[in-house]
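Q: this one's structure only:
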């Protein structure tokens, strides 16, 4: 007579489990499945199939009932974020009540719970780190030394760039290493003007094309994925049916699926990781099914935690046992501490009186970019580290006639007088990790799944304030030299987290006493658990972080596969 309990456990046993299906989780799934591991991918949200589940991807502006703005009753479903969520993308954002949290201090935590996560919604900016970034904590003593350097990650940057498709120029800047680039998008006439002004007036300041995850000249690897050239529609956050930009849905998850080794489990809210006291390692994952609210357990030899930074912290904090009463791997008590993000508070806008006889044609899904230029080679300001800058421009036709019929009307519509160009720039500053910026589990309050609510306790520091002030001063000076008028530099005063780049809490490092993960992203105290999303970050640098998550994940996954073959896990 068969043992049904054993049979049932076998059906729920895999070689690997990946928690999360977004940018880093998709890469973990792709690498593990491609190398032959039977892999379970757990996603707390609903399934979203590429092309099929992009309901607004081809809608025209006039097809939205409220012109793109959510009606008030729907805005209330997202509370304070509601007014900023477009009607075309609301189905990809988490509604209030799905995951209650406690904001001990104001923090804007934006979540997208579905297969693909926020890879459907990201800004697609992809810059490599340099050793300037990896060595930052060692130079000034804030946070701990990264256990890796650029040379460790460089081949993995190339690996993920070739597969994903990155448009950009080879700019030869030491603080922003070049990568495996496809043809870049064109800069506007105003961007080219500003580029020349910066080059003529400053050392170590450069305006370049914003490197972005868009296919401009498809390579065979992109065609194998079923993806085609970006058509510059600028409807990216609705989901791209062409696969023109990189998302887990269009790229890594279908690639993993076609190996036959991936099992995708949506509606799986991860409760905790199971630790076996006798084996001295993790053996599986507990989930709550979001539909029937029942608890299920799945088992595997290795576990990748890619639930997004704050949720990865939550899962590990909630993974308690006799061995780890304060959370999995948390012998040093640092789990959930040194949370960081990016500083987007500095903003500036202006008008250009030049080029009024010109206007842009088509659309550019990217923008130009000024890499970090403060404190590059020596400490020159009253704040640590620095900031990068995004820069955009747009032209507006201000006057045309609607008189006449037929050909006369057509000519009048096209014989328009062109107006001024408007420019804007935004900072992306490095926030220094400090111990008091942390997350923890609430002792009593639980969410609707019975999981302890996450307490967010993070705030700006004097270093951030000084950085914003410097940004406004420097950008105002640069705008003035470019001849821009109506300059308006401001501090938005936005709460931490508004950048959607949460990082830290499960940081990498050399020493188990001061970090949670080693150089391969393994928990120091539980070697078969890997954390490769934003939670692993020791510091934030100034670059958009997603490309680094991808490279770190691919590197760790291939290391895990080799260690598994050796019997070390």
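A: It's in. What you are looking at is a predicted structure, and each value in this text was computed from that prediction instead of being measured.
Q: can we go C-alpha only for contacts and neighbour counts from here?
A: OK.
Q: and residue 198, that one's in a helix?
A: Yes - using DSSP: H, G, I helix; E, B strand; the rest coil, the assignment for residue 198 is a helix.
Q: Quick one: the helices in the chain, in order.
A: With DSSP state H, the ranges of helices along the chain come out as 4-11, 23-34, 72-75, 131-134, 136-140, 150-164, 189-201, 220-224, 252-257, 309-317, 406-414, 462-481, 546-565.
Q: and among the ones you listed, the most buried is which?
A: helix 23-34 (a mean of 28; mean count of other C-alpha atoms under 10 Å).
Q: thinking again about what came up before, adding distance to residue 456, write the helices of the chain out as JSON lines.
A: Below are those laid out as JSON lines (distance: least, C-alpha to C-alpha, whole Å):
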{"stretch": "helix 4-11", "distance to residue 456": "36"}
{"stretch": "helix 23-34", "distance to residue 456": "23"}
{"stretch": "helix 72-75", "distance to residue 456": "23"}
{"stretch": "helix 131-134", "distance to residue 456": "26"}
{"stretch": "helix 136-140", "distance to residue 456": "24"}
{"stretch": "helix 150-164", "distance to residue 456": "31"}
{"stretch": "helix 189-201", "distance to residue 456": "39"}
{"stretch": "helix 220-224", "distance to residue 456": "40"}
{"stretch": "helix 252-257", "distance to residue 456": "31"}
{"stretch": "helix 309-317", "distance to residue 456": "9"}
{"stretch": "helix 406-414", "distance to residue 456": "53"}
{"stretch": "helix 462-481", "distance to residue 456": "19"}
{"stretch": "helix 546-565", "distance to residue 456": "22"}
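Q: another one to put next to it:
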């Protein structure tokens, strides 16, 4: 992708998209393909597909310090380093420096960010599951939060649309809690995982099933974008995939937007606020700070899409003050910045599998196994201690199959020991739903400004009683399943003390959708209730969290909203 180096443009655009990650890429693609001249703003640097993946082809021995974070990286990225995998040298360049991009915590919040073209679509986990009507009706059923203004049937065609474009591999199961999808052929379970699947099916009668994870990887054929081809099973995805086998904005949606000739991409562009016109009662554009020069510009458009990430989009709206919106654009309800949710995990069990010493794996499968939610979905699945549910990701592998031998220069005994496979180990790690809570919030601190003169974000959010009660069951059921399969040395674990909100990297809920403007920020098409030409389609809009990885849902809602916006522009409503 090319981009123009310019200070500002006098051209009025049809649309402005803020952010280039999972949601921003989709907004750009759909708006441009609908013929709208679209300015795409990214606060971070340019990253070009393939060209700017510096570690994509490096082997483990090519990294100093065995690839672990250096002292300098730890000092600069001390909050990003709470997830130590993110600051390994293979991918640390895709995560921000906390010294340059500070935030504040009343309660610990792990805000893990990637400021570059493509955002975190370059490093996401790629698990892609649909929400079901169980999820879309849960708040209404339980009397929690507010009711979703949509149902599964409203979003299903857009899930189809997204999946057919990005390419999702996996196995359909016909489950009401995990709807079937448009899937490419699944990746394979290994021998130990097949045993777990068999034993879980034999020993439990509550509908739990072991399957392969559904992930945004091409396993057959090709998909649109920059030469996207099938997965090479390198499992180096967080470095950027030069084959385009996994979905990212850089390999897929942004190139398709550029192909139309309707996209203008401007990196290093920090959005200060959305500009509201009191006369028209609509937004007319955005104020932007150049990240390098700190000059400010105004860009105008008929429609604005905020896709900067749940926290960043909420911050932009809170900064967008006017006589009509003294507390932030669209904040009539007072819910802007509230109801933060994230999936809680790092709880489950692990064990040892004997009897497979003659089996080894070939290739590096870039996904885990998946056990869909089986709690609180009917019949004999109800739990007394908590509502909602959780799923498991995990898998089995043989450790100590070292990649660290670059040259044949070791003694024969050491060489033999290094290359000898270790034991088969298996683990299940649960991901649980978090309930929306008005008290879980973020707000702006105008006494602590960043390098661009913008207020910093302060977090005050924590998991609640329902999540803590759920974790007990998450651990117990993992232990039961591994023991039922006959694995040895099964140990349950709960690392709640080592995690916090944000650590799941599924933060959402700060500008929730709803039916009533008095209790929500957005309507059923992701429009701000009181300013309908502003759409918010990143994790901000989520009304409840489900327990499924949410990125596929962001993409489906974004595609739906962008097509809705294009219709409004063409009808001269905006």
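A: That came through, no problem. Computed from a predicted structure; not experimentally measured.
Q: re earlier: go through the helices of the first structure and name the closest to residue 47 of the first structure.
A: The closest of the helices of the first structure to residue 47 of the first structure is helix 252-257. By C-alpha to C-alpha, the value is 11.7 Å.
Q: just checking, what packs against the closest one?
A: Applying 3 or more C-alpha pairs under 8 Å, 6 or more residues apart in numbering; DSSP states H and E, we find helix 252-257 of the first structure packed against helix 23-34.
Q: Give me the distance between the helix it packs on and the centre of its chain.
A: 16 Å (C-alpha atoms, centre = their mean, to the nearest Å).
Q: ok, now stretch 93-106 of the second structure?
A: Taking C-alpha atoms, centre = their mean, one finds stretch 93-106 of the second structure lying 18 Å from the centre of the chain it belongs to.
Q: Check the separation of the first and last residues in that stretch.
A: Separation of the first and last residues of stretch 93-106 of the second structure by C-alpha to C-alpha, to the nearest Å is 28 Å.
Q: Could you tell me where that stretch falls in the first structure?
A: Taking TM-score structural alignment as the measure, the first structure aligns residues 91-104 with stretch 93-106 of the second structure.
Q: Show residues contacting the matching stretch.
A: Stretch 91-104 of the first structure has contacts (C-alpha atoms under 8 Å, 6 or more residues apart in numbering) with 77-79, 110-114, 120-121, 442, 446-448, 453-458.
Q: coming back round to it: so which of the helices of the first structure gets nearest residue 238 of the first structure?
A: Set against residue 238 of the first structure and scored by C-alpha to C-alpha, those come closest in helix 23-34, at 16.4 Å.
Q: which residues sit against the closest one?
A: By C-alpha under 8 Å, 6+ apart, the surrounding residues in contact with helix 23-34 of the first structure are 16, 18-20, 38-39, 41, 116-119, 247-248, 252-253, 255-257, 259-262, 304-307, 532-533, 546, 549-550, 553-554, 557-558, 561.
Q: if we can go back for a sec, quick one, which of the helices of the first structure is nearest to residue 275 of the first structure?
A: Closest among these, using C-alpha to C-alpha: helix 309-317, at 11.0 Å.
Q: what's the average distance of the closest one to the second structure?
A: Mean deviation of helix 309-317 of the first structure relative to the second structure after superposition (mean C-alpha distance after the TM-score superposition for the first structure): 0.5 Å.
Q: The helices of the first structure: which one's closest to residue 292 of the first structure?
A: helix 4-11 (18.5 Å).
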